[in-house]
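A.B. asks: sequence first, predicted model second:
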Amino acid sequence: MAETSLPAGADHRQPRLYSIGHSNHPVEVFLGLLVRHRIETVVDTRSQPRSRWASQYDKAVLEETLRERGFRYLFLGRELGGRPEGAEYYDPEGRVLYDRVAASRRFASGMERLLGLSGRTALLCSEEDPAVCHRFLLIARVLRERGMPVEHIRGDGSVQTDEEVLAVESDGQMSLFDAPEERPWRSIRSVSPAELPRTSSRP
């Protein structure tokens, strides 16, 4: 796995964490968001690091683009991705069981690598809206429970805190702390691979 060197001026403190979704932005728009928020490292959390509609975000292409612009790139899609390998991480409807993912050794390994970084670090996935993405529903929740808040960069350049994302999602009816426990901790949509190994609960 190739990584680029840190940009000039990067510090060596515990990372300040952001999240960002590339959506179908032109790559220059995406890069502009990174520059605007002084991001130093992009951590790719996509299980499938390619885009059918936006090939500029295919892993090899994006990694080279970021390297040329002076950003550091780290792929952690296997460890922190929202579509993990293994039927045990999915319910019968194909939704990801985040509690099982968060308890896995693979996820713990990814978190250790993430927290070993320094400077301003952005968790990358494809969804523009963090409220419907595992980077908020899974990764940011685990980080928040560890006392490490994540700020979410939106496509218009604004930034939302976890509290603000949840307030928009729930129309202000639920607090940040009681909402997750009131709902099953799983993905919003079915995201299972086309073929999963058979289990006793999946005919």
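C.D. replies: Here it is on my side, so go on.
A.B. asks: CA atoms for contacts and neighbours, from now on please.
C.D. replies: Will do.
A.B. asks: mind listing what residue 89 touches?
C.D. replies: Counting by Cα atoms under 8 Å, 6 or more residues apart in numbering, residue 89 touches 96-98, 100-101.
A.B. asks: for comparison:
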Amino acid sequence: MIYTIGHSNMTQESFVEIMKSFKINIVVDVRSSPYSKFVPHFNRENIKKSLIENGTRYIFLGDYIGGKPRDKKYYENGKVNYMRVAQSDRYSEGINRIIELNNENNIVLMCSEEDPYNCHRHNLITQTLVKNGLEIIHIRKNSSDKIIKADKKDIQTTLF
């Protein structure tokens, strides 16, 4: 099982508490650009430091599986074409790294968008992981009272 979460505008303290409540030991940052002017405590260096201080590892994979790749070949009419991203070797490397990390750890994929259905962590990454037989749980704001299990019925056949 792999968890996902969007930090949105929550406090760093709330985020750390959610990680503890789900017994997460690795946060995998899947943001293409791990910085925010609205919630700077989620800037890469800040959140990494806070997580480490609380006994949680931080790994950045946004350059492999981020939702806004730098290369323009992944765009069509100004929008990211997830099918193209999913077919890339770099994306496959990132997915393989997630699967590897998940073998002996309790991981969460973190992005900024709170609603997974408006985020590449559901619309791209979850699609791939579910097809590979993994169970995905989206943690929503307010943690345990807001979790969504993604399974095969959630696979969007139009994407792949």
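C.D. replies: Thanks, I have it. Note that this is a predicted model, so its numbers are computed, not measured.
A.B. asks: buried subset of the contacts of residue 89 of structure 1?
C.D. replies: Buried members of the contacts of residue 89 of structure 1, scored by 16 or more other Cα atoms under 10 Å, are 96-98, 101.
A.B. asks: which position in structure 1 pairs with residue 124 of structure 2?
C.D. replies: Aligned counterpart of residue 124 of structure 2 in structure 1: residue 138 (TM-score structural alignment).
A.B. asks: just checking, its match is part of a strand?
C.D. replies: No: per DSSP: H, G, I helix; E, B strand; the rest coil, residue 138 of structure 1 lies outside any strand segment and is helix.
A.B. asks: return the distance of the residue positioned nearest the centre of structure 2 relative to residue 77 of structure 2.
C.D. replies: Closest to where the C-alpha atoms of structure 2 average out (Cα atoms, centre = their mean) is residue 109, at 3.0 Å. Counting by Cα to Cα, to the nearest Å, the gap from residue 109 of structure 2 to residue 77 of structure 2 is 28 Å.
A.B. asks: just the closest of the buried ones among the contacts of residue 89 of structure 1 to residue 41 of structure 1, please.
C.D. replies: Nearest to residue 41 of structure 1, judged by Cα to Cα, of those is residue 101 at 24.0 Å.
A.B. asks: and the counterpart of the closest one in structure 2, what does it touch?
C.D. replies: In the superposition onto structure 2, residue 101 of structure 1 corresponds to residue 85 when matched by TM-score structural alignment. Residue 85 of structure 2 is in contact with 74, 91, counting by Cα under 8 Å, 6+ apart.
A.B. asks: now do the contacts for the match of residue 124 of structure 2.
C.D. replies: By Cα under 8 Å, 6+ apart, the neighbours of residue 138 of structure 1 are 98, 102.
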